[in-house]
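>>> Return a 3D structure for these sequence lines:
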Amino acid sequence: MKFSINRDTLLPPLQQIVSVIEKKQTMQILSNILMVIEADTLTMTGTDLEIQIVSRLSVIGAQPGTATLPARKFLDICRLLPPNTEIRIEQQGDMVKLATPRSRFSLSCLPAENYPEFAESQMENCFTISSGKLKKALDKTMFCMANQDVRYYLNGLLLHISNNALKLVASDGHRLSIYEDELETPTGLEARIIVPRKGVQELSRLLDDGDEPLQVSFSSNHIRIEVHNAVFSAKLVDSKYPDFGKVFQQSFLDPIAIPKPLLREALTRVAILANEKFRGVTFHFAADLLRINAHNPEHEEAEEELTIDYGKGEFSISFNAQYMLDAVSNLEGDTAELTIASNLSSCFINEPGQQVYKFIVMPMRL
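As a prediction, this is how the structure comes out:
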């Protein structure tokens, strides 16, 4: 294997691939990147056996071959080289030589034939969506995913396709985010799949805000998306996502509109003195007034008052401050609309007149 490539061309896809590779591996070869040269094309592959990213680049002066390189060492070398540096890479036995006009490096490599295959099932379904729309859908929902929850179906994101209707849902059991939109082309599909947490995070990094159409292919246990010159693949979570529809089947109080910047700033200040473990803050609603307060075991207290347009009876409800801040910060407009269930069992946060995405935060007892 032998080829030359510009450092600035190599670095972005290399960073994407290395982000998939876990720092601690049970198989040493999974700490490496698989590099294959065929007909002036470099194919780089990184996987943790749950997620895989494959990137293809054009190279010059290529001699066919395969090798695996230590991923993070290779990335660190390329990242620290001067911009626009031409890198010559050549395999010599069980070593790979990297050379630039001023630098020389030798990296040990493992046999490419031992690199594990990412076995994908036959992709039975597919649909098309723009890169920008998919990225927005992920960004508006992924922050609500659980992390290492025993209910493993919550450690991921629900992707629901119903003909041309797209719905993404994420929840950690205490809060929930929903994104709903329409695809430009009807799919004829009715499918619900759960993309794992790490897969969602890596896919979001790959996507940009452009209008480039992406083909999303999936089966009952795998998903694959082609993004620019990269192919993203992931195993799906083998489970059924819980029915969250019941949260809508209840009576609600009238929506309360609050200026988003004022609410976010007040929450941020009050949260400083909230209990560090539970992060609880209490909302007291009264005639045209919202008081937000918090206290902690050191008997420290904080209180903020906001003028609002609310003329009904008084009531109080408590939330995790960080959950509320995450929801409010993901709104794009200048107004946050809070719609609270009549029995104070949940709170919807969205923008007035905006139906694409909404957030739900469950209250807590203080």
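>>> only C-alpha atoms for contact and neighbour calcs from this point on.
Fine.
>>> OK, contacts around residue 337?
By CA atoms under 8 Å, 6 or more residues apart in numbering, the contact list for residue 337 reads 255-258, 348-352.
>>> just the buried members of these?
Those of those that meet the buried threshold are 255-258, 348-351, by 16 or more other CA atoms under 10 Å.
>>> Redo those as TSV? Include distance to residue 264 and secondary structure.
Shown next, in TSV, are the buried ones among the contacts of residue 337 (distance: CA to CA, whole Å; DSSP: H, G, I helix; E, B strand; the rest coil):
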residue	distance to residue 264	secondary structure
255	18	coil
256	15	strand
257	13	strand
258	10	strand
348	16	strand
349	13	strand
350	14	strand
351	14	coil
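>>> Please generate a structure for the following sequence too, so the two can be compared:
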Amino acid sequence: MFEWYFLHTNGEFILAVATDGHRLSKCSVSGELDKKFDGIIIPKKSVFEISKLLEDYSESVKINFSKTRIKLTFGNVQFISKLINASFPDYESVIPKDNNQTMTVDCKSFSETIDRVSTISDDKLRTVKFQILNGSCTVSSFGNDKSIGTETLNVDFNGSQISINFNARYILDVLGIIKSGKVKFHFSEKTAPTIIESDSFKNNVFLIMQMRA
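Next comes the predicted model:
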């Protein structure tokens, strides 16, 4: 799970942001706001409990908070938690603005490919390499015994040749949320993080740091 869970508004939307330093997730939702607020940081354990409670709940949720506590009210449930007294990093500064190379691929097929190929890797990060060129993406992984796993998929790609490494688990976590349909990877020509988006989650942005070769 992420280490930081930040809730704030921009005057128009309620924004939820989570990060662990290697990846970031941002979601914006509309809601009735009394006023704009700078933000609160919710403990990881509390977010986990809230997620379980709201898993099968589809109605509105009322949120009240002070500088030290947050209260969620929904149905017959009231959930109260302490808040973390800290400053959240300036996450907007790490979201790239010029990732102009985009790969579009089927979510389910890509997830299954990464899962199969990454089992070859012996390291705990399950490192995978994407090599993208001329409408195809080759996913590779390497074991300490010189074993190699590789598969190639057809993709839509509007950039030049790319070779980039990722933690397979981070990619699979995002694809596991999106589940189906097309997913877009926005790459940078430099070493900036990769942005992942999907039409199924139009209000969400996922950010993943690339790994060194």
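>>> quick revisit: taking the contacts of residue 337 of structure 1 together, which two end up most distant?
258 and 348 (13.0 Å; CA to CA).
>>> what range in structure 2 does stretch 215-227 of structure 1 sit on?
Aligned by TM-score structural alignment, stretch 215-227 of structure 1 falls on residues 62-74 of structure 2.
>>> what's the span of the matching stretch from first residue to last?
7 Å (CA to CA, to the nearest Å).
>>> For residue 364 of structure 1, what is the corresponding residue in structure 2?
Structural correspondence for residue 364 of structure 1 with respect to structure 2 (TM-score structural alignment): residue 211.
>>> Verify the stated contact: its match with residue 170.
No: if you go by CA atoms under 8 Å, residue 211 of structure 2 and residue 170 don't touch, sitting 11.3 Å apart.
>>> Which one's more surrounded, those two?
Neighbour comparison, residue 211 of structure 2 and residue 170: the larger count goes to residue 170, with 18 against 15 (by other CA atoms under 10 Å).
>>> what about the strands in the stretch 51-200 of structure 1?
In the stretch 51-200 of structure 1, the strands defined using DSSP state E, counting those that start in this stretch lie at 51-58, 60-63, 65-70, 86-92, 95-99, 104-108, 125-130, 156-162, 165-171, 175-182, 190-196.
>>> what's the third one packed up against?
Right, the one you point to is strand 65-70 of structure 1. strand 32-38, strand 104-108 (3 or more CA pairs under 8 Å, 6 or more residues apart in numbering; DSSP states H and E).
>>> ditto for the last one
The helices and strands touching strand 190-196 of structure 1, judged by 3+ CA pairs under 8 Å, 6+ apart, are strand 156-162, strand 230-235.
>>> which parts of the shortest one are buried?
In this case it means strand 230-235 of structure 1. Neighbour count says strand 230-235 of structure 1 has 230-235 buried, by 16+ other CA under 10 Å.
>>> Stretch 186-193 of structure 2 too?
Applying 16+ other CA under 10 Å to stretch 186-193 of structure 2 flags 186-188, 192-193 as buried.
>>> do the same with stretch 2-17 of structure 2
Buried positions in stretch 2-17 of structure 2, judged by neighbour count with 16+ other CA under 10 Å: 2, 4-9, 13-17.
>>> and what of stretch 20-28 of structure 2?
Within stretch 20-28 of structure 2, the residues that count as buried by 16+ other CA under 10 Å are 23-28.
>>> The helices and strands packed on strand 190-196 of structure 1: which one's closest to residue 356 of structure 1?
strand 156-162 (14.4 Å).
>>> Onto which residues of structure 2 does the closest one map?
By TM-score structural alignment, strand 156-162 of structure 1 lines up with residues 4-10 in structure 2.
>>> Stretch 281-300 of structure 1 now?
Using TM-score structural alignment, stretch 281-300 of structure 1 lines up with residues 128-147 of structure 2.
>>> I'd guessed residue 43 of structure 2 sits against residue 86; true?
No: using CA under 8 Å, residue 43 of structure 2 makes no contact with residue 86, being 11.0 Å away.
>>> And the two? Which one has more around it.
In this view residue 43 of structure 2 and residue 86 are compared by other CA under 10 Å, and residue 43 has more residues nearby, 17 against 8.
>>> In contact with the more buried one, which residues?
4-5, 82-84.
>>> And the furthest pair within the residues you listed?
4 and 82 (14.0 Å).
>>> Give the intersection of the neighbour lists for the two.
Common neighbours of residue 4 of structure 2 and residue 82 (CA under 8 Å, 6+ apart) are 42-43.
>>> which SS class is residue 304 of structure 1?
When classified by DSSP: H, G, I helix; E, B strand; the rest coil, residue 304 of structure 1 comes out as strand.
>>> ok, now which ones touch residue 274 of structure 1?
Neighbours of residue 274 of structure 1 in contact, by CA under 8 Å, 6+ apart: 280-281, 294-296, 301.
>>> and these, which of them are in strands?
280-281, 294-295, 301 (DSSP state E).
>>> buried subset of those?
If we count by 16+ other CA under 10 Å, those have these buried: 280-281, 294-295.
>>> Return the distance of the closest residue in space to residue 42 of structure 1 that isn't next to it in sequence relative to residue 86 of structure 1.
The shortest distance from residue 42 of structure 1 to any non-neighbouring residue, by CA to CA, 6 or more residues apart in numbering, is to residue 57 (5.1 Å). For residue 57 of structure 1, the distance to residue 86 of structure 1 (CA to CA) stands at 14 Å.
>>> Having no further points to raise, I will conclude here.
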